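Trainee: Give me a model of this one.
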Amino acid sequence: MSTTLSTRSDRTTTTTAEGRQRADRAAEPRRRRSRELKFGYWWWALPGILFVLAIHYVATSIGGFFAFTNWSGIGAFDWIGLDNFVKIFQDSTKFGALLNTLFLAFGSVILSNVAGLALGLGLNRGLKSRYVLRVLFFMPVVLSPLAVSYIWKFIFDFNGPINLALRGMGLGEYAKSWTADPQWAIWTVLIVLVWQNTGIAMVIYMAGLSSVPIEVEEAAAIDGATLWQRFWHVTLPGIRPAVAIATTLGLVNGLRVFDQIMALTGGGPAGATETLATQVYKESFALGNFGYGAALALVLTVIILVFAVIQQRATSGRTEN
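Mentor: Down below sits the predicted model:
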């Protein structure tokens, strides 16, 4: 009896071992293909990685090096240390450019996100024409900033549609050349920025709203919550990641705004719309102070990095609550 059980046990062990060997042989090609696929991923990603390194990091590092020189863009240069940065912080016009940069950045972020969230809530569900309206509101995002700015420049012109409408309503005394007025020029730039950036904020918020369960909103409505209470306690907490993305992208784009200003006002009148980005361009390419312009660009990069990190930290703290 014991001999029979031992024989059966040996057969079972042999069968199990053979099964494991067959399973290992069958799994080996899959593991080999997996390793080959992972190796292939690196080859496919390598050109993109090299482009990112060359265009962003290497170019930024070279520009950061020239920020400590007096290079004019051609010929030789001398190492001058922190002289360019001392000159920047002693120049009052650069402080005005910084204020304009912050005004446009935070103003465009606040207005475009509020408008984008309102549009996202309105076009999220229930409206039959929502697909057409989504395309129309998103269309400014894909248009060229220069082309959009030149169209708006015509709208703000002294003989443009805005002033024609004012004169038609008997308000001709309020007509003016909006982009040439030192008081109103910065507001024209802000209007164009908000008009063109609202679409991307709308799309981001609509993606976030799609993850908010309808059942939770319906339960809150049944419990007697008002529309504002449902938005503040149900909808907004559910789209906090979307708020983080939209505000961060908007802030970074606002801090480096350039195309719209150059097309609308060129930084004028009398420097009323100058920003750090336009100052970088003028110092480097118009005036030939490439080292000074590189130092100014490095300051702008640090400002963008600081605000981006602060925004991400603040947002991550909110989303964990």
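
Trainee: Please make it C-alpha for all contacts and neighbour counts, starting now.
Mentor: Fine.

Trainee: what number of residues lie near Pro161?
Mentor: Using other Cα atoms under 10 Å, Pro161 has 14 other residues around it.

Trainee: Isn't it up against Ile151?
Mentor: No. Taking Cα atoms under 8 Å as the definition, Pro161 is not a contact partner of Ile151, at 11.0 Å.

Trainee: which ones are touching Thr93?
Mentor: Shown in contact with Thr93 (Cα atoms under 8 Å, 6 or more residues apart in numbering): no residues.

Trainee: Could you check which helix or strand contains it?
Mentor: helix 92-122 (DSSP states H and E).

Trainee: how far away is Gln183 from Gly172?
Mentor: 18 Å (Cα to Cα, to the nearest Å).

Trainee: now swap in Leu104 and tell me
Mentor: For Leu104 relative to Gly172 (Cα to Cα), the value is 29 Å.

Trainee: ok, now Lys282?
Mentor: With Cα to Cα as the criterion, Lys282 and Gly172 are 36 Å apart.

Trainee: Do a quick rundown of the helices in the stretch 101-250 of the chain.
Mentor: Here the stretch 101-250 of the chain has its helices, by DSSP state H, counting those that start in this stretch, at 130-142, 145-155, 161-168, 185-209, 214-222, 227-230, 236-238, 240-255.

Trainee: now for these, which one comes closest to Thr4?
Mentor: Evaluated with Cα to Cα, the helices of the stretch 101-250 of the chain place helix 214-222 nearest to Thr4, the distance being 64.8 Å.

Trainee: Could you also give me the structure for this next sequence, so I can compare it with the first?
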Amino acid sequence: MLQHDTADESATEAVVVPRSGKRRGLRPKARPRRPGLLTFGHWWWALPGILMVLGIHYAATIAGGFFAFTDWTGLGSFEFVGFANFERIFGDPSKMLALGNTLFLAFGSVILTNVLGLALAVALNRLLKTRYILRTLFFMPVVLSPLAVAYIWKFIFDFNGPLNAFLTAIGMGDLARAWLGDPTFAIWTILIVIVWQQTGFSMVIYAAGLAGVPVEIEEAATIDGTTLWQRFWHVTLPAIRPAVAIATTLGLVNGLRIFDQIMALTGGGPAGATETLATEVYKQAFSLGQFGYGAALALVLTAIILVFAIIQQRVTQEKED
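Mentor: From the prediction side, this is the model:
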């Protein structure tokens, strides 16, 4: 009987266990596919975009830099004039005024938009239940067309507009003036429009940075007895330095090349009081037909943007280190 049972068990094992050693329920391993067009050559899909960037942006910049050393009028032949265009730029008081206006609008807009944007982001971070609605309202001016915004503010700053009417209604009619026609106040009106439209952009960047600050760190600082300003200066601000770098860099670059708002509000006037390098490039190259001179102005503006962007990045990097 023992031998018979042993033989039955051996036969049963031979039937249940496959001879090939494979177990039920397991699929055979799939063979690795050969790299095809979508896997190996996926960079080809970005080639059209790369060619467009190279052709439209970099090729145009190089061509403009070439014509900056010529007297080309946009049509016909041209001659090389060397650095004569640049000597003309730095020897012209009106161009120096345009350079000063460019730097004033750039740094003024960067400081105001970042301070106000950071204040709004901190205020709407965790305090209010309606913070999402308020963020949307403050961000709405960013998505509007700069020309549309400029024309709205042009109506507000008009001599017969709502601003002077409000000043007259509260007994301050002596302050009413043609704000866009006053050489002293025209540049400030442009700064107000830029700050009003761009503050929401800085607010969104800082709100994203504040979302990454751990709540535990702020609570620990509160337990240690720190004040609200001490928590902000020593805890919150160091934690959002990357957001500060992004907001200031983008704000500085956009501020140096402001064009739409100036052309819609003042056109560079009155008497050139609101001219910038960007508006001078347009007028010299396309209105007056001095393409070489306009290209030289554009090259100067590009160099200024590049220098300030590098300096800002270096300063931010040193702070992070």
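
Trainee: Kindly provide the TM-score of these chains.
Mentor: The TM-score (TM-score structural alignment, normalised by the length of the first structure) is 0.89; 294 aligned residues with a Cα RMSD of 1.4 Å.

Trainee: Lys282 and Gly172 of the first structure: which is more packed in?
Mentor: Lys282 (16 against 13).

Trainee: Please identify the most buried of the helices of the stretch 101-250 of the first structure.
Mentor: Greatest average neighbour count among the helices of the stretch 101-250 of the first structure goes to helix 185-209 (a mean of 22), per mean count of other Cα atoms under 10 Å.

Trainee: What mean distance separates that one from the matching residues in the second structure?
Mentor: Mean deviation of helix 185-209 of the first structure relative to the second structure after superposition (mean Cα distance after the TM-score superposition for the first structure): 0.4 Å.

Trainee: okay, the angle between that helix and helix 130-142?
Mentor: Orientation note: helix 185-209 of the first structure sits at an angle of 130 degrees relative to helix 130-142 (axes from the mean of the first three to the mean of the last three Cα atoms, to 10 degrees).

Trainee: Against which helices or strands is helix 185-209 of the first structure packed?
Mentor: helix 92-122, helix 130-142, helix 145-155, helix 240-255, helix 259-264 (3 or more Cα pairs under 8 Å, 6 or more residues apart in numbering; DSSP states H and E).

Trainee: Show me how far that helix is from its chain's centre.
Mentor: 11 Å (Cα atoms, centre = their mean, to the nearest Å).

Trainee: now the angle from it to helix 92-122?
Mentor: Using the same axes, to 10 degrees: helix 185-209 of the first structure against helix 92-122 is 40 degrees.

Trainee: Quick check: Thr113 of the second structure touching Gln197?
Mentor: No. Counting by Cα under 8 Å, Thr113 of the second structure does not reach Gln197; the two are 9.0 Å apart.

Trainee: Just give me the neighbour total for Ser284 of the first structure.
Mentor: 21.

Trainee: hang on, I meant Ala270 of the first structure
Mentor: 10.

Trainee: what does it align to in the second structure?
Mentor: In the second structure, the residue equivalent to Ala270 of the first structure is Ala271, according to TM-score structural alignment.

Trainee: List the contacts of that match.
Mentor: Per Cα under 8 Å, 6+ apart, neighbours of Ala271 of the second structure: Pro183.

Trainee: Assign it to helix, strand or coil.
Mentor: Recorded secondary structure, Ala271 of the second structure: coil (DSSP: H, G, I helix; E, B strand; the rest coil).

Trainee: What's Ala54 of the first structure aligned with over in the second structure?
Mentor: Using TM-score structural alignment, Ala54 of the first structure pairs with Gly55 in the second structure.

Trainee: and its match, how far is that from Phe201 of the second structure?
Mentor: Applying Cα to Cα to Gly55 of the second structure and Phe201 of the second structure gives a distance of 30 Å.

Trainee: Pro162 of the second structure too?
Mentor: With Cα to Cα as the criterion, Pro162 of the second structure and Phe201 of the second structure are 27 Å apart.
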